[in-house]
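Chemist: build me a structure from this.
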Amino acid sequence: MPSTDRKRPARRTGPATPAIPPTDGLLDFYRQMVFIRRFEERAARAYTEARIGGYCHLNLGEEATVAGLMAALRPDDYVFTNYREHGYALARGIAPERIMAELYGRSDGVSKGWGGSMHMFDIAARFMGGYGIVGGQLPLATGAALAIQYRGGSEAVVCLMGDGTTNIGAFHESLNLAALWNLPIVYVVVNNGLGMGTTVEQSSAEPELHRRAAAYRMLAARVDGNDPAAVRDAALEALESARTGRPYLLETMSGRLKGHSVVDPARYRSREEAERLKASDPVAAFAVRLHETGLLTDELIAEIDAEALGAVAGAVAFAEASPHPDPSTLFDHTYATPVPNDSRRLPGEALFPAAPRPAAEPAGVRA
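Modeler: Next comes the predicted model:
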């Protein structure tokens, strides 16, 4: 059983995090944000063209939060997300061609075409999947953190969720266990102000969601989700805490430029609110900031945009050329145990083979 001692357990903390200069990586942040923006815009277009099926939720307006959070992780850390996951997969280093192919439902996709927009998984990147059930990722991420502690590892887990997830039971159960057992996990609430079409103020008695950590004596902070450097720095602090056995709740404040999903027209927003969100677009605002500091020029802005559009076009071409998965492989990556119509079984092989007979008892031997 896990220890209930509230003292920090002895764990390997790994290499120390070096100090980061104020301007380090800012252009890289901008390139990544632009690429995520162009990728998501192309995904939206492909959905309206019926090239992408099922559900599709985009990171439009959350690019700074995505880039900042993923920059703070080590390669051996684990990421659990909800269904708004494309940008996180891109920032985690998964090839955009494989991500686009997954959106298209093709066999070269990151989940071999069977997962689609909401269910991407890549063990090499320690990207442990998107989850369509609200809050479904929280208990799993908490369990992964428990496994790290049990092994004495130095990794940490980052578990992403939207603001609406903080009202379900799994949120409270997971935070309680993480705090009780001193688990190496950072829970991140990406607060875009809306749980589908309901505002945080309408659904939460405590709209400052990071304050909920106080119920579990857990460290917490709120950060400007439109500033990738601020998000990175806050996430580094949170991860450092988690690695020493003090779990953390981080709330990033961002905006959602479009509806909850591609098919949501967002009619619950007033024209004034839509204009306010457009004016606070993190990609455009970050470009202005870098331009003012001299790190970005008009020519470089055009060059970065052209590079992003070219890379996205390449990802689309790859997805279009990728074959559809064979329907006979439907169950191959769904169940660990045998199931009917499982193409991994040989023809005529029994679904549940009979247990082997015990060896014959030698003559003259009695029990």
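
Chemist: every contact and neighbour count from this point should use C-alpha atoms.
Modeler: OK.

Chemist: what segments of the stretch 1-150 of the chain are helices?
Modeler: Assigned by DSSP state H, counting those that start in this stretch, the helices in the stretch 1-150 of the chain fall at 26-48, 63-71, 86-91, 96-103, 137-151.

Chemist: cool, and the stretch 201-350 of the chain?
Modeler: 228-243, 271-279, 282-293, 298-321.

Chemist: report all helices and strands that the third one contacts.
Modeler: The one in question is helix 282-293. Secondary-structure packing of helix 282-293 (3 or more Cα pairs under 8 Å, 6 or more residues apart in numbering; DSSP states H and E): helix 26-48, helix 63-71.

Chemist: likewise the first one?
Modeler: In terms of contacts (3+ Cα pairs under 8 Å, 6+ apart), helix 228-243 is packed against helix 63-71, strand 185-191, strand 219-224, strand 248-253.

Chemist: okay if I get those as CSV plus distance to residue 205 and mean neighbour count?
Modeler: Output for the helices and strands packed on helix 228-243, formatted as CSV (distance: least, Cα to Cα, whole Å; neighbours: other Cα atoms under 10 Å):
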stretch, distance to residue 205, mean neighbour count
helix 63-71, 25, 27
strand 185-191, 15, 27
strand 219-224, 17, 19
strand 248-253, 16, 26
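
Chemist: redo the ones you listed as a markdown table? Include distance to residue 267.
Modeler: Output for the helices and strands packed on helix 228-243, formatted as a markdown table (distance: least, Cα to Cα, whole Å):
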| stretch | distance to residue 267 |
| --- | --- |
| helix 63-71 | 23 |
| strand 185-191 | 20 |
| strand 219-224 | 26 |
| strand 248-253 | 22 |
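
Chemist: would you do the same for the sequence below? I want to compare the two.
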Amino acid sequence: MGYIEDKVTGMPAAFRNVSESALRDALRKMILVRRFEESAEQAYMRGLIHGTMHLSIGQEASAIGMTMLLTDDDYITSTHRGHGHCIGKGADPKLMFAEFFGKETGYCRGRGGSMHIADVSRGNLGANGIVGGGLPIAVGAALSIKKQKRDSVVVCFFGDGANNEGAFHESLNFAAIWTLPVIFVCENNRYGMSMSVERSTAVSHIAQRAAAYDMPGVTVDGNRLSDVLEAAETAIARARAGGGPTLVECETYRIRGHSKSDRNRYRTREEIDSWGARDPINILQAQLLEHGVIDDAAIEAMRADVEAEIDAGLDFAQHSPSPRIDDLVRDVYTPELAQEGNRQ
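Modeler: Just a heads-up that it's a prediction; the model follows:
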């Protein structure tokens, strides 16, 4: 699906169906995702965050575009590279930072870290460190929605590496058989760790695999929010109306490596720079400026507001209490086993 414009105004077709305030909010969220991850990366380099993290810098349009039309009654399943998905679904950055820092005030009380943020109250069923792990969970949630005769939908994010997992094929097959309200969103950032999609996948576009399961499959420019939003609108409407699943492939790129230990020896600087020139935030910002949805002063104020939110979130996380040793098994075992564990 290409970039479609209004023949009169030149405004992308998908933008005509949402308010200008929603478009400004989308830009702000994309900037917030970027600054959240850049700040988390800096905190990691300063030794304030331990473990590892997987950054989605460069992929903000797919995360925000696919969640813009969702409500708290809709659901998402996410990936190990899911910070943008969380923010798109309404997560509070200060609670995300607290989770990164392993603090009691984090979304998972500091137990989950970067790869396992969840907030069921907002429909975020959780990120997942298992490649393709969110696919069967999304199908289960969609089956529950159908059994309860609700009009909610599930957006299931996964990467190109997951499209060769058995769970991918099993999940699409069941979703099609049962006509479930789920949208499968492949964020094709070209690499599964260091393996290029050209070397790992036989088809030229992952969306082609939808044909095997008798569902629509569409490939969009994942760096253009307008293209992502257009695909999201069609797929979500189909799911809500009882039409069943859709596979959406967002072609995008992660500017950073797979994880913090990635030395980027499998791709060239020229390739990274060429994708960096297609920055999704810059593309959306230019579109909104061109059509008078926002001006330079508003963008400057927006960025300042985001910086203030990031600073406040980092301060909140650093000054939040750490979990108590006595609560080590809380929320892990049943209360009876937790008490037994504490006695031991």
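
Chemist: picking up where we left off before, reformat the helices of the stretch 1-150 of the first structure as TSV; add distance to residue 266 of the first structure.
Modeler: Output for those, formatted as TSV (distance: least, Cα to Cα, whole Å):
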stretch	distance to residue 266 of the first structure
helix 26-48	15
helix 63-71	19
helix 86-91	20
helix 96-103	23
helix 137-151	26
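
Chemist: so for residue 224 of the first structure, which of those sits nearest?
Modeler: helix 63-71 (8.4 Å; Cα to Cα).

Chemist: what span of the second structure is the closest one aligned with?
Modeler: The aligned range for helix 63-71 of the first structure in the second structure is 60-68, by TM-score structural alignment.

Chemist: give the buried residues for stretch 148-155 of the second structure.
Modeler: Residues 152-155 are the ones in stretch 148-155 of the second structure that count as buried (16 or more other Cα atoms under 10 Å).

Chemist: okay, now residue 347 of the first structure: neighbour count?
Modeler: Per other Cα atoms under 10 Å, the neighbour tally for residue 347 of the first structure reads 7.

Chemist: ok, now which ones touch it?
Modeler: If you count contacts by Cα atoms under 8 Å, 6 or more residues apart in numbering, residue 347 of the first structure has none.

Chemist: quick one on the thing from earlier: for the helices and strands packed on helix 228-243 of the first structure, which one sits closest to residue 139 of the first structure?
Modeler: If we rank these by Cα to Cα, the stretch that ends up nearest is strand 185-191, at 11.3 Å.

Chemist: the closest one corresponds to what range in the second structure?
Modeler: Here strand 185-191 of the first structure aligns to the second structure at residues 182-188, judged by TM-score structural alignment.

Chemist: likewise for stretch 260-270 of the first structure?
Modeler: The aligned range for stretch 260-270 of the first structure in the second structure is 258-268, by TM-score structural alignment.

Chemist: end to end on that stretch, go ahead and measure it.
Modeler: By Cα to Cα, to the nearest Å, the extent of stretch 258-268 of the second structure from end to end equals 14 Å.

Chemist: what does it contact?
Modeler: Counting by Cα under 8 Å, 6+ apart, 52-55, 192-194, 257 sit against stretch 258-268 of the second structure.

Chemist: can you rerun that using 6 Å?
Modeler: Residues outside stretch 258-268 of the second structure that contact it (Cα atoms under 6 Å, 6 or more residues apart in numbering) are 53-54, 193.

Chemist: of those, buried ones?
Modeler: The buried subset of the contacts of stretch 258-268 of the second structure - by 16+ other Cα under 10 Å - is 53-54.

Chemist: return the residue of the second structure aligned against residue 106 of the first structure.
Modeler: Checking TM-score structural alignment: residue 106 of the first structure goes with residue 103.

Chemist: er, residue 301 of the first structure I mean
Modeler: So residue 301 of the first structure corresponds to residue 299, using TM-score structural alignment.

Chemist: list the residues that contact the spatially most central residue of the first structure.
Modeler: Geometric centre of the first structure, nearest residue: residue 81, 3.1 Å, by Cα atoms, centre = their mean. By Cα under 6 Å, 6+ apart, residue 81 of the first structure lies in contact with 130, 160.

Chemist: that one maps to what in the second structure?
Modeler: Residue 81 of the first structure maps onto residue 78 in the second structure, by TM-score structural alignment.

Chemist: now residue 53 of the first structure
Modeler: Using TM-score structural alignment as the criterion, residue 53 of the first structure maps onto residue 50 of the second structure.
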